[in-house]
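J.: structure of the sequence below:
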Amino acid sequence: MPKKKLHIKFVALLIGLCVWGGPLRAQITIQIPQANIQSGTAYNQDFSAGRFVSVLGLVPSFRVNANTANFSNASTGLTVPLNRANISLLRIGSVSVLGGGTEQPLSTAPATLYAAVASLLSGDISARARIPVVGFPWVAGVYTSNITFSLAGINLGAIIPGSQDFNINVPGFISLQSAIGAIRIPVNNLNSYRAVGGVSANRVTTLSTTVPYIPSVRVGTAQFNFNTTLPYHEAPLSPVSAVTVGLANVPSATPVSLSASNQALTGATGIGVTTNIQSLTNTYSINAAQLNAHFLQAGTYSVPLTYTWNKLSSAYPSGTVQAIGGGTLEVIVEDLAEIVAVQQTVSVDFDDVNDYKNGVIRDVAGQLRISKTTPYSLTVRANSSAFTSGINSIPLSVLRIGPTANQVGMTTVTLSTSAQQLIGNANPVIDRDINLRFSIPASQTQHLFGKPPGTYAADIIFGIVAP
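T.: Predicted coordinates:
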């Protein structure tokens, strides 16, 4: 009779181990939100780890381990390290174990999550996965490992199911982190028109992404809009193609000319996910030839622009994933002026009687070099009332200043202490060479008669002024 009782109890125990009224959970899926990847905040998600079937009187330890070397994506071959998932137990049946357990990074070696100090009744197991986000480039996709929750110690209990798939789902997204705003290319130095490289300006754009992408840019019109409060003769027609834009420190990037149609800034391979927060340096450039051709007039040249960042068509997930950002490109040309006297001293020499009889002409090629980004007039005046040599003097009015035979757009004036106009209301220009003729005509040589030999000098001031 005792053997019969033992047989009945053992059958009852087997039934208790093998029959469970709750549904089996085939897999665990952790959905990492976009917001956590963007902010770098660890993500916590609670899940059901199965059901604990107890044997009264026994005190088990609860463990977890992975059955694969990493989380892997079957489609792409990409992997996520196991220790990106940290597991802890919250509740076993009706007993909270949150304060008494240990969080463990997932690995292939079984790690103890909770060591019971008293016997536990059967019940559902609640667990938590904590996913640290920072320090790892998350690429969109579903990454899977198989894990086992098990018991350790002398017991006849069990956790059902014995193992299950553990999925980490990384969403596919591209998001612009900050507004593009106004991008300004300042032209505030005349040397920009002379150096081959011209001018450039950088703007850093910050994106968050989990997908590889191709950036592209387009502008709203084929020509810049022009605005200024400064004098000008006619509004310049400046094509947007005069500006190139490229990405710094991106191997696949190639500078492109701006256009009203989308221009890809990289090749077909695009930009990969090396980090989830990416800072792209966009360099906008105008070379010297384009500056001289299209941006001589001082003022503000502006055009709206739109950036688009498109997921590679071959990348997960299928369909369109993109971000779009708008801003304004401005080229700001300041009112710049420069006049250079190439030859500081000009001599008009009277060497013999023929000079007194016929007068003297002295031509100086390239005597002045003028640069001005608004319309201008060129004037000349003397800084003293006469040419002097010691106590002796010659009237200023003997000297004529004007263009050489091949110089156009100028008039000849008689020197005085008042500013006389040599060029009137000329267009903006960079490095215009002015060929000047200094002459004392025969009609004025009488003012030189009887003067002691010597050098008679006066300072002559050339100026560029607004018309």
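
J.: CA atoms for contacts and neighbours, from now on please.
T.: Fine.

J.: let me see the ranges of the helices in the protein.
T.: Using DSSP state H, the helices found in the chain span residues 2-18, 34-39, 288-294, 353-358.

J.: those helices into TSV, with extra columns for mean neighbour count and distance to Ala235?
T.: Formatted as TSV, these follow (neighbours: other Cα atoms under 10 Å; distance: least, Cα to Cα, whole Å):
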stretch	mean neighbour count	distance to Ala235
helix 2-18	11	88
helix 34-39	16	46
helix 288-294	17	11
helix 353-358	14	49
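
J.: between these, which one is nearest to Lys372?
T.: Proximity to Lys372, assessed across the helices of the chain by Cα to Cα, is greatest for helix 288-294 (11.6 Å).

J.: chain center to the closest one, what's the gap?
T.: The chain centroid and the centroid of helix 288-294 are separated by 24 Å under Cα atoms, centre = their mean, to the nearest Å.

J.: who's in contact with it?
T.: Around helix 288-294, the neighbours that count as contacts under Cα atoms under 8 Å, 6 or more residues apart in numbering are 192-199, 236-239, 242, 430.

J.: returning to what we had before: and the helices of the chain as a markdown table, adding distance to Phe149?
T.: Below are the helices of the chain laid out as a markdown table (distance: least, Cα to Cα, whole Å):
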| stretch | distance to Phe149 |
| --- | --- |
| helix 2-18 | 16 |
| helix 34-39 | 27 |
| helix 288-294 | 69 |
| helix 353-358 | 115 |
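
J.: nearest to Val340, of these?
T.: Between Val340 and these, the tightest spacing by Cα to Cα is seen for helix 288-294, at 19.0 Å.

J.: was I right to think Glu334 contacts Ala298?
T.: Yes: here Glu334 reaches Ala298: they are 5.2 Å apart, a contact under Cα atoms under 8 Å.

J.: one more, for comparison:
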Amino acid sequence: MKTMRSFLIGIFTVCCGSTVTKAQDVYLSIPENNIFNRSEFTSVPTRVMINPNRTNWDYTFFGFGPTAPTFTSVSGPNFTHSSSAFNLPSSTLLWQLESMGGQLPSTGLSGYLPGFQQFNTSAIRWFEPPASILFGGGFYRGNINFTFKIPASQFAANSYRAGNYSMDISQNYNDFTPRNFKTILVIPSSIRWFTTSLTKYIEISSLNDYRSTGTRVFTLDNAEIAHTTDFNLWAKAASTNIQFTSSKGVPGTRNISNIKLGGNGSALTTKALSASFQNFSPASFGVVAGNRSSFIPELYLSAEDFKNNFFEAGTYTFELNFNATSTDNSINSLQNTAVQLKVLPRSEITIPNSGRNVNFNFNTASHYTNGQSQMIPNQIVLSNNESFELYVKSDENYFKKGGLQTNINSNILQIGMDGSSVDTPLSKTPQKILFNGTPVLDRGLNIRYTIPPAGAQSLVGKENTTYSINLYYSFTAI
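T.: Presented below is the predicted three-dimensional model:
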């Protein structure tokens, strides 16, 4: 009998040793949606150990004073990354017993199931057995399953880098296998645009925007990228040309290289856009707490380019292609943004105070015989971002004297422009004095006023006093 007993003990010892060498680590794959959305992760019931034999807890003498089952971290207080110096605190992962052999153990008298806990370098009880075996505290053979949880607050507070984070765990029951195992958090390698704005509309509604001497800055929508790996931001324009449609429906193009892309800080470097991808990251975007990186792209136009190429009223459209690419070029995420710059039709006619009055004095015979002409330099300053024609008219068909109408017809006064040989008689009906004007900003016009000999001679015999008439200048878009 003694020989047989020794033989049986030997077989038992070999079997136990074999089970220990096949320790099964606990792998928890964390979905990217939980990481990026910072939403709580809860696992399905996960097997951590196997209990092939036992049905009761260990108790001390006379069945009192149970030995509670525990977990202890033997690798330190943190989950360590497999290929970098990064780690996660033990508070990242919470766990709770789900079942033993398909059911929760009996609690009996004073036994209980602890709530969700975290691993620690000291022993943490994962179940509190009843005070005595006499109170029926037991459990079933089979899988020992746990539920694991990562609270939403942990996703916001920590950075989860692609790869495996592990912690070595030891448990204190010899009959539960394995005695030692790793708990491993598996973080996927992923990059995802978190903002999905596909169109940016920019409106220009003032000519003063073109009078500024500083660089024009157009801020795009805030860009936020969720990622578990470092990345660089690449960008390009979809075409070398900006498509233009004038306010009158006439198509055209502008060169995309007039526009530079950058950012509102040091996150992006500034470069002229082209139809080829360029790296706009002066340094890669590293994985940060919360696993989201944000920046605000900006478009830049020099004052001269803005005025020369984007002054005409109409709509300018182009598409930006962004590509967030991991630093090892293994994964990427694309985002396209259509940019529409709309320039509203705007026009101005200004007359400096010095040019608001034009006076003709008839005090010599020559004035009446030969008539008179005056050129008022830069009397009118024009701004119009559409093709246009310039008109002039009077408020009445006759000059007034002291506010009362006279019989001096307005057409004795003719209006012309420097550089043009045409003089147009003044009328209450608008008369064209500038043909086929192209978009222009702050163009000064020299206006010529003429009373020809026939008109001057019609003034002979008129009362020696002041006669006046008001003139109005206006645009018509063409």
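
J.: returning to what we had before: which one, of the helices of structure 1, ends up nearest to Ala115 of structure 1?
T.: helix 2-18 (20.9 Å).

J.: show me just the buried residues among the contacts of helix 288-294 of structure 1.
T.: Ser192, Tyr193, Arg194, Gly198, Val199, Pro236, Ser238, Pro239, Ala242, Ile430 (16 or more other Cα atoms under 10 Å).

J.: tell me how far the counterpart of the first one in structure 2 lies from Thr19 of structure 2.
T.: Okay, so that is Ser192 of structure 1. Using TM-score structural alignment, the equivalent of Ser192 of structure 1 in structure 2 is Asp209. Relative to Thr19 of structure 2, Asp209 of structure 2 is positioned 78 Å away (Cα to Cα, to the nearest Å).

J.: from Ala477 of structure 2, how far out is Ala283 of structure 2?
T.: As judged by Cα to Cα, Ala283 of structure 2 and Ala477 of structure 2 stand 50 Å apart.

J.: cool, Ile50 of structure 2 as well?
T.: Distance from Ile50 of structure 2 to Ala477 of structure 2, by Cα to Cα: 86 Å.

J.: check Thr70 of structure 2 too.
T.: From Thr70 of structure 2 to Ala477 of structure 2 the distance is 86 Å (Cα to Cα).

J.: gap between Val287 of structure 2 and Ala226 of structure 2?
T.: The gap separating Val287 of structure 2 from Ala226 of structure 2 is 9 Å, by Cα to Cα.

J.: overlap of the contact sets of those two?
T.: Each of Ser293 lies in contact with both Val287 of structure 2 and Ala226 under the rule Cα under 8 Å, 6+ apart.

J.: more neighbours: those two, which one.
T.: Neighbours per residue (other Cα atoms under 10 Å) separate Val287 of structure 2 from Ala226, with Ala226 holding more: 23 against 20.

J.: what lines up with that one in structure 1?
T.: Counting by TM-score structural alignment, Ala226 of structure 2 corresponds to Ser208 in structure 1.

J.: OK, contacts around its match?
T.: Ser208 of structure 1 neighbours (Cα under 8 Å, 6+ apart): Gln38, Phe173, Ile174, Ser175, Leu176, Gln177, Asn276, Ile277, Gln278.

J.: distance of it from Pro132 of structure 1?
T.: Ser208 of structure 1 sits 17 Å away from Pro132 of structure 1, going by Cα to Cα.

J.: same check on His447 of structure 1?
T.: For His447 of structure 1, the distance to Pro132 of structure 1 (Cα to Cα) stands at 96 Å.

J.: neighbour count for those two, which is higher?
T.: Per other Cα under 10 Å, whichever of His447 of structure 1 and Pro132 has more neighbours is Pro132, with 18 against 13.

J.: contacts only, for the nearest residue to that one once chain neighbours are set aside.
T.: The shortest distance from Pro132 of structure 1 to any residue other than its chain neighbours is 4.3 Å, reached at Ala42 (Cα to Cα, 6 or more residues apart in numbering). Contact partners of Ala42 of structure 1, counting by Cα under 8 Å, 6+ apart, are Asn36, Arg130, Ile131, Pro132, Val133, Val134.

J.: change it to 10 Å
T.: For Ala42 of structure 1, the contacting residues are Ile32, Asn36, Arg130, Ile131, Pro132, Val133, Val134, by Cα atoms under 10 Å, 6 or more residues apart in numbering.
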